[in-house]
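S.K.: have a look; sequence and predicted model below, questions after that.
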Amino acid sequence: MEVVQVLHMNGGVGGTSYASNSLVQEKVISIAKPITEEAMTKLFCSTSPTKVAIADLGCSSGPNTLLVASELIKVVNKICDKLGSQLPEFQVFLNDLPGNDFNTIFRSLASFQKILRKQLGSASGAAGQCFFTGVPGSFYGRLFPRNSVHLFHSSYSLQWLSQVPDGLESNKGNIFMASTSPPCVLTAYYEQFQRDFSLFLKCRSEELVAEGRMVLTFLGRKSQDPSSKECCYIWELLATALNNMVSEVTKSFLLLIVFNQLNYKLKDL
């Protein structure tokens, strides 16, 4: 089964949901905020559009989903207040894979828009309306018409590959680039990322308007070692847990076989 069909964050708003466990991602968005605001400021001041299209790629669900759009709209509002110009309309595209919990996002839109209108005050009239659209699909492909998006934003999403790289048969016992992974496995991951990111940039270049902007934040590492603990520790823990589960299931299966064989022998007696 393809990754695009099965990969998604845990939906809902419960204790184990992504919405309730995304403080690290919120921190990253906060750190990148000055860069995001600068991108929107330069875009708006150079083009002065009457309609602004913003696309958040890999939006997931929860409080972080609408955070960036809210901040960008406030940036434009401040510029318009300073220039004495009318606030444009906003079209916000929320993109993630089809399995994403879009329903939770849509249910939160009414309260979000109410809060946003209150924050914008008198500027949130007919010209300051904000429209939201869910866009299910992989960002490793075209998502929007040509020359239609003013600003692309993506945070903590582009480290996810479009598919499991080919040639990982020798990566026994691992689900990532571990210290025991042979060089061919590292090459496979590297080449898959190169293909994915090149395709991502090609698609976005066709969809951006002239002088459009992109703000992309994704997980990286300072070390040249691809198996460094700074980015692979969580995968090492997950791999250990999965290997232990497989071991326990295998033991249970073998015990079941032995039990069945004993039953057959007892029946023969």
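M.R.: Received the coordinates, thanks.

S.K.: CA only for contacts and neighbour counts going forward, please
M.R.: Fine.

S.K.: can you name the element that comes right after the one helix or strand Val76 maps to?
M.R.: Using DSSP states H and E, Val76 sits within helix 67-83. Using DSSP H and E, the helix or strand that follows helix 67-83 in sequence is strand 89-96.

S.K.: follow the chain on from that next one and name the next helix or strand.
M.R.: Next along from strand 89-96, by DSSP H and E: helix 102-120.

S.K.: next up, a structure to set beside the first:
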Amino acid sequence: MEVRQVLHMNNGEGETSYAKNSNIQRKIISMTNSRLKKAILNIMCNNNNNKNVPESIGVADLGCSSGPNTLMVVSEIIDIIDETSRKSGISFPELRISLNDLPGNDFNDIFRSLPSFFIKLKKKKVQKIAMLLEFLVHFMEGFFHKRACILFTLHLVYIGSLRSVPLGLGTNNVMSSLNKGKLYISHTSPSDVINAYVSQFQNDFSTFLRSRSPEIVPGGRMLLSLMGRSSIDPTIEDGCYYQWELLANALSNLVSKDQVEEEKIDSFNAPYYAPCPEEVKIAVENEGSFMIDRIETFEIEWDASVSSNSSDEKILLSTGQQVAKTIRAVVESMVENHFGNEIMDDLFSVYGDLVDDYIYKKRAVYVNLVVSLKRKEY
């Protein structure tokens, strides 16, 4: 099955759902607020000339997901535009907001959340808002790496993820089992595996930029929030790298219990890549449609989402088990598709124990890249 058909956060509102386990993502979104505000100010107050303020502003959130965070970026954008309009004495522009994601996303949850969202807007007395929800739920190869919107209609694009399996490492490919015992790049991975991931990121990211270029008006902005890493070395133990390592170890534990076939681990390669700032710069410069305003790197603790009030369970989970729930909400759909549903509870229970042990010994952090881009004006 094509990976994009099974790649989505856990739907619904259950204990393992993304809706109940997305505090980390919420904190990461909050980290982008200052960059988001600057991008919008640049769009609305270009050269401090109010005559250039667009009457209609197009915004796209690519990879909007579902749950409590979905409309968080949109709400922040509306607040910034409203505040800027009031301070500048200009009319609130019409907003055209597109929320896009892969086919498996829980769009029903988004529809259910819209009435309360509009009530909140009315309470804020925000006027003249035209929201166009363009749910592009079609089975298209490469989705984010293809055209999604009409020519030159967007002023601001926000995206929180880019995912793809390296072409040479597909499940049915002869190279698929090169990365034995691992799910992602590891310090034991052969150079062919590492090069395949690096090459796939450069190809995908360049294609993504080329696809956005015709959609964004000249001078428009794009804000990327990507899980990344701090070093140019892709095998460095930071970011999400070691979470994949621990998940591979958890699966190996189930191999010893005859719950998982070892070959299944060998043939799984995560549709994920954590770039470093240098790799992002190279891709942007080579593609040529955008200028980099700024790249910032933030760190956030793995257990930043852990709260004594985060679960209704009678027995309070350990820190590692709560971190495991956060990861499960994001990766379970693709892991389950490959390994089967029957091992999920055992897998993430073992995984949580491994996380507990790891964070006891080391400081475990995510590395998040916030990249602010401007569409060249030519």
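M.R.: Structure received. From a predicted model like this one, the values you see are computed outputs, not experimental measurements.

S.K.: TM between them?
M.R.: Remark: TM-score between the superposed chains equals 0.85 [TM-score structural alignment, normalised by the length of the first structure]; 244 aligned residues with a Cα RMSD of 1.7 Å.

S.K.: ok, back up a step: how far does the helix holding Val76 of the first structure sit from the chain's center?
M.R.: Mean-position distance between helix 67-83 of the first structure and its chain equals 23 Å (Cα atoms, centre = their mean, to the nearest Å).

S.K.: do the same with stretch 84-102 of the first structure
M.R.: From the chain centre to the centre of stretch 84-102 of the first structure is a distance of 15 Å (Cα atoms, centre = their mean).

S.K.: how about the strands in the second structure?
M.R.: 56-62, 94-100, 154-159, 216-227, 290-301, 365-375 (DSSP state E).

S.K.: how far off strand 149-155 does the helix holding Val76 of the first structure point, in degrees?
M.R.: Relative orientation of helix 67-83 of the first structure versus strand 149-155 (axes from the mean of the first three to the mean of the last three Cα atoms, to 10 degrees): 140 degrees.

S.K.: so stretch 196-211 of the second structure corresponds to what in the first structure?
M.R.: Mapping stretch 196-211 of the second structure onto the first structure (TM-score structural alignment) gives residues 188-203.

S.K.: hmm, who's touching that stretch?
M.R.: The set of residues external to stretch 188-203 of the first structure that reach it, using Cα atoms under 8 Å, 6 or more residues apart in numbering, is 139-142, 158, 161-162, 165-168, 177.

S.K.: at 6 Å instead, please
M.R.: 140, 142, 165 (Cα atoms under 6 Å, 6 or more residues apart in numbering).

S.K.: now which residue in the second structure aligns to the last one?
M.R.: This means Pro165 of the first structure. In the second structure, Pro165 of the first structure lands on Leu167 (TM-score structural alignment).

S.K.: average distance between stretch 188-200 of the first structure and the second structure?
M.R.: By mean Cα distance after the TM-score superposition for the first structure, the fitted stretch 188-200 of the first structure averages 0.4 Å away from its aligned residues in the second structure.

S.K.: so what corresponds to Ala241 of the first structure in the second structure?
M.R.: The alignment partner of Ala241 of the first structure in the second structure, by TM-score structural alignment, is Ala250.

S.K.: that match contacts Asp353, correct?
M.R.: No: counting by Cα atoms under 6 Å, Ala250 of the second structure does not reach Asp353; the two are 9.0 Å apart.

S.K.: and these two? Which one has more around it.
M.R.: Ala250 (21 against 17; other Cα atoms under 10 Å).

S.K.: quick check: chain neighbours aside, which residue is closest to the more buried one?
M.R.: Nearest non-adjacent residue to Ala250 of the second structure, counting by Cα to Cα, 6 or more residues apart in numbering: Tyr351, 5.2 Å away.

S.K.: same question, Ala39 of the first structure
M.R.: Per Cα to Cα, 6+ apart, closest to Ala39 of the first structure is Arg213, 6.3 Å.

S.K.: next, count neighbours for the one you found.
M.R.: Neighbour count of Arg213 of the first structure, defined by other Cα under 10 Å: 21.

S.K.: re earlier: buried sites along the match of stretch 196-211 of the second structure?
M.R.: Residues of stretch 188-203 of the first structure classed as buried: 188-189, 192-193, 196-197, 199-200, 203 (neighbour count, 16 or more other Cα atoms under 10 Å).

S.K.: reformat those residues as CSV; add distance to Ser108 of the first structure.
M.R.: Formatted as CSV, those follow (distance: Cα to Cα, whole Å):
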residue, distance to Ser108 of the first structure
Ala188, 41
Tyr189, 37
Gln192, 36
Phe193, 34
Asp196, 32
Phe197, 32
Leu199, 33
Phe200, 29
Cys203, 30
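
S.K.: centroid residue for the second structure?
M.R.: Centroid check for the second structure by Cα atoms, centre = their mean gives Ser161 as the closest residue, at 2.9 Å.

S.K.: list the contacts for it?
M.R.: Leu226 are the contacts of Ser161 of the second structure under Cα under 6 Å, 6+ apart.

S.K.: cutoff 7 Å now
M.R.: 63, 225-226 (Cα atoms under 7 Å, 6 or more residues apart in numbering).

S.K.: the counterpart of the residue nearest to Ala39 of the first structure in the second structure and Met291 of the second structure, how far apart?
M.R.: If you follow Arg213 of the first structure across to the second structure using TM-score structural alignment, you land on Arg221. Distance, Arg221 of the second structure to Met291 of the second structure, using Cα to Cα, to the nearest Å: 10 Å.

S.K.: just Leu95 of the second structure next, same as before
M.R.: With distances taken as Cα to Cα, Leu95 of the second structure is found 25 Å from Met291 of the second structure.

S.K.: the residue lying closest to Ala210 of the first structure once chain neighbours are set aside: how many residues sit nearby?
M.R.: Spatial nearest neighbour of Ala210 of the first structure, excluding adjacent residues (Cα to Cα, 6+ apart): Asn147 at 7.1 Å. The local packing of Asn147 of the first structure (other Cα under 10 Å) involves 14 other residues.
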